[in-house]
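[1] no sequence on this one, just coordinates:
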């Protein structure tokens, strides 16, 4: 009888999210490499034939635009990056379209910004679109919408986007393909570094050196580990390995690094609030309010807030700060920034009698607050 291993969850997954980085798709001078794309598609199409639904999260739009625009290297300024992404996105999807067509499979392009994940209506819409594409037998090719994303609303890397997409689509597993074949205890080029075959929790990462990013893409090992934490926190197992080992990874072989899923399945809302949003402003809390919100999981009342920063509207995510300045939580605020100063330090009963019954509600309801881990 064959032994059941944790990686069987990848081998038997009926819905998989596979993420591939720019460096795995391009030649050393940054041009999209047809052979590399075809090799990846060969693996994905073979798995698709077994009935598995696949969502492909692919970087490479900016890299694909460098050649057509005659650029020698990845541009540093945002406007040129966005121009390269605009040209490159079409090149990239055309490449995937013709490669998957060899197997009679169609692809659909889905471009997402972090804003799409932040706003509930967009978020639900993205979920419905992806689900419908999968039902129709299409392979969705997801990328960050680099042509319109600004620095404030960027995922910063497709690894995090892939983790959120895995959660959004209720995927059974996430496979992160990069130019490194596994997570190592130190610099992979050093002989004393060893491959970490399994990560069961943050304790396994103590003392591990996470290097910086490569030349073509934006993501280093740090973003991959963060993405793995988002996905495993949502109950989705993750395999991290090199694109060359994609077939073995999908087959459940002992390759790369396997991140075990956590037991908790947070609601989509709280996962989204913790990882897909950036605070549009800040509320500074006194010690009592920090204790109420973080330890006792209570709603945030105006009486415990000492200061307000930033421009935001009711319904926006805001960061909650302890007196020392550290961000301890994030929540969806019930008031516009301009309304809050006159509420500070006053009890809801006092506010209701002075300003009317609509001011008797909390600044942020406890169901709309996510506690942020101290190491985020």
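    Yep, that arrived. The model shown is predicted, which means the values in this text are computed figures rather than measured ones.
[2] When you work out contacts or count neighbours from here on, use the C-alpha atoms and nothing else.
    Noted.
[3] what residue is smack in the middle of the chain?
    The central residue of the chain, meaning the one whose C-alpha is nearest the mean C-alpha position (Cα atoms, centre = their mean), is residue 160 at 2.3 Å.
[4] contacting residues for that one?
    If a contact means Cα atoms under 8 Å, 6 or more residues apart in numbering, then residue 160 has 223, 224, 226, 227, 230 as its contacts.
[5] go again using 6 Å as the cut-off
    residue 227 (Cα atoms under 6 Å, 6 or more residues apart in numbering).
[6] and if you look at residue 231?
    Applying Cα under 6 Å, 6+ apart, one finds that residue 231 lies in contact with residue 163.
[7] before we go on, here's another structure to hold up against the first:
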């Protein structure tokens, strides 16, 4: 059975300073569908947004953002638990830091846990340990984390579900004639150093962080699909019907 890492961002999981329950439910239902065909590891953002529903702190202050992540993580996991329960699926939580990927030995420890969970049909839900990982909250994002997870944990494909539904040949917000790039084999240096432009109140990235995740995998023989997390039809077609209708698929030509 093939293995997927599915990453969902804060822009999909939250709206108007609260968890977007309908979109979260749609994601859970989709993962339950995927489980008939794949092993699934979920990388989920949303802890800070969930924490903000309980305590309105200024997210621009790092200590506040860490506190919100700490408050929000159990809230987020409880919502996942209740939603997956309807599909008779058990979710689990794995909090990681960059140190977990620094050495083969460290990443193997996490992988051993994930392998055990998958063997028992449990869905591992991974997130950066936001409450202490200052480098993630200031500079990083879960796009990069998901790429590390896909590479180190033996996934056949990384699927990023986002408010960005694909990679276009030009900015679709500024150009009405922008076209989706369905297949990307390489990413240039110029693309990787574009200005990061998050579109959402709780987001830490934008298209550039997704390109960096894709570039990391392309250079290691990995593959990635970028598709909408608001409308899951493109991801569903690609993953369950083997039909590439929309979204962008990253795969190097030599692999």
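    Done, it's in. These figures come from a predicted structure and were not determined experimentally.
[8] what TM-score do we get after superposing?
    Comparing the two superposed chains by TM-score structural alignment, normalised by the length of structure 2, the resulting TM-score equals 0.89, with 248 aligned residues with a Cα RMSD of 2.4 Å.
[9] residue ranges for the strands of structure 1, please.
    Along structure 1, counting by DSSP state E, strands occupy 15-20, 53-58, 107-112, 139-144, 173-178, 198-199, 238-242, 257-259, 281-285, 305-310, 317-321, 327-332, 369-371.
[10] what's the most buried one of those strands?
    strand 173-178 (a mean of 28; mean count of other Cα atoms under 10 Å).
[11] Once aligned, what mean separation remains between that strand and structure 2?
    Average distance, strand 173-178 of structure 1 versus aligned residues of structure 2 after superposition (mean Cα distance after the TM-score superposition for structure 1): 0.7 Å.
[12] quick one on the thing from earlier: of the strands of structure 1, which is nearest residue 270 of structure 1?
    For the strands of structure 1, the distance to residue 270 of structure 1 is smallest for strand 369-371, at 5.9 Å, taking Cα to Cα.
[13] What lies in contact with the closest one?
    Outside strand 369-371 of structure 1, the residues that touch it by Cα under 6 Å, 6+ apart are 270, 329, 330, 331.
[14] From what I see, the second one and residue 320 are in contact.
    Yes - because the distance of 5.1 Å satisfies Cα atoms under 6 Å, residue 329 of structure 1 is recorded as touching residue 320.
[15] Tally up the residues packed near residue 239 of structure 2, please.
    By the measure other Cα atoms under 10 Å, the count of residues near residue 239 of structure 2 is 19.
[16] residues contacting it?
    Neighbour list for residue 239 of structure 2: empty [criterion: Cα under 6 Å, 6+ apart].
[17] a helix runs through it, doesn't it?
    Yes - judged by DSSP: H, G, I helix; E, B strand; the rest coil, residue 239 of structure 2 forms part of a helix.
[18] and residue 222 of structure 1, how many neighbours?
    The burial count for residue 222 of structure 1: 15, using other Cα under 10 Å.
[19] quick one, what contacts the closest residue to residue 13 of structure 1 other than its chain neighbours?
    With Cα to Cα, 6 or more residues apart in numbering as the measure, residue 172 is the residue that lies nearest to residue 13 of structure 1, at 5.3 Å, once sequence neighbours are left out. Shown here is residue 172 of structure 1, whose contacts under the criterion Cα under 6 Å, 6+ apart are 13, 15, 16.
[20] and which of the residues you listed is nearest residue 89 of structure 1?
    Of the contacts of residue 172 of structure 1, the one sitting nearest to residue 89 of structure 1 (Cα to Cα) turns out to be residue 16, at 22.6 Å.
[21] still on that earlier bit, okay if I get the strands of structure 1 as TSV plus distance to residue 68 of structure 1?
    Formatted as TSV, the entries for these read as follows, by distance: least, Cα to Cα, whole Å:
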stretch	distance to residue 68 of structure 1
strand 15-20	22
strand 53-58	19
strand 107-112	20
strand 139-144	19
strand 173-178	24
strand 198-199	41
strand 238-242	27
strand 257-259	36
strand 281-285	40
strand 305-310	41
strand 317-321	39
strand 327-332	42
strand 369-371	44
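[22] Of those strands, which is nearest residue 355 of structure 1?
    Shortest distance between residue 355 of structure 1 and the strands of structure 1, using Cα to Cα, is found for strand 305-310: 18.1 Å.
[23] State the number of residues packed around the alignment partner in structure 1 of residue 229 of structure 2.
    When structure 1 is aligned by TM-score structural alignment, residue 229 of structure 2 is paired with residue 243. Counted with other Cα under 10 Å, the burial measure for residue 243 of structure 1 works out to 24 neighbours.
[24] which non-adjacent residue is nearest residue 243 of structure 1?
    Distances taken as Cα to Cα, 6+ apart put residue 177 closest to residue 243 of structure 1, at 4.8 Å, once the chain neighbours are dropped.
[25] got the contact list for the counterpart of the one you found in structure 2?
    Under the alignment by TM-score structural alignment, residue 177 of structure 1 pairs with residue 161 in structure 2. Taking Cα under 6 Å, 6+ apart as the criterion, residue 161 of structure 2 is in contact with 8, 227, 228, 229.
[26] What remains of those once you look at structure 1?
    Listed in the original numbering, the contacts of residue 161 of structure 2 still in contact in structure 1 are 8, 227, 228, 229 (both residues aligned by TM-score structural alignment, their matches' Cα atoms under 6 Å).
[27] mind putting the residues you listed in TSV, distance to residue 138 of structure 2 included?
    Shown next, in TSV, are those (distance: Cα to Cα, whole Å):
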residue	distance to residue 138 of structure 2
8	19
227	25
228	25
229	24
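[28] what's the closest of these to residue 119 of structure 2?
    The shortest distance between residue 119 of structure 2 and any of these, using Cα to Cα, involves residue 8 and amounts to 23.0 Å.
[29] what lines up against the closest one once you look at structure 1?
    Aligned partner of residue 8 of structure 2 by TM-score structural alignment: residue 20.
[30] Against residue 289 of structure 1, how distant is its match?
    43 Å (Cα to Cα, to the nearest Å).
[31] Also residue 13 of structure 1?
    44 Å.
[32] Which one's more surrounded, these two?
    In this view residue 13 of structure 1 and residue 289 are compared by other Cα under 10 Å, and residue 289 has more residues nearby, 25 against 19.
[33] Between the two ends of stretch 107-117 of structure 1, how far is it?
    22 Å.
[34] start and end residues in structure 2 for it, please.
    Following TM-score structural alignment, the partner segment of stretch 107-117 of structure 1 in structure 2 covers residues 91-101.
[35] Please work out how many residues are found near residue 274 of structure 1.
    Neighbouring residues of residue 274 of structure 1 were enumerated by other Cα under 10 Å; the total is 22.
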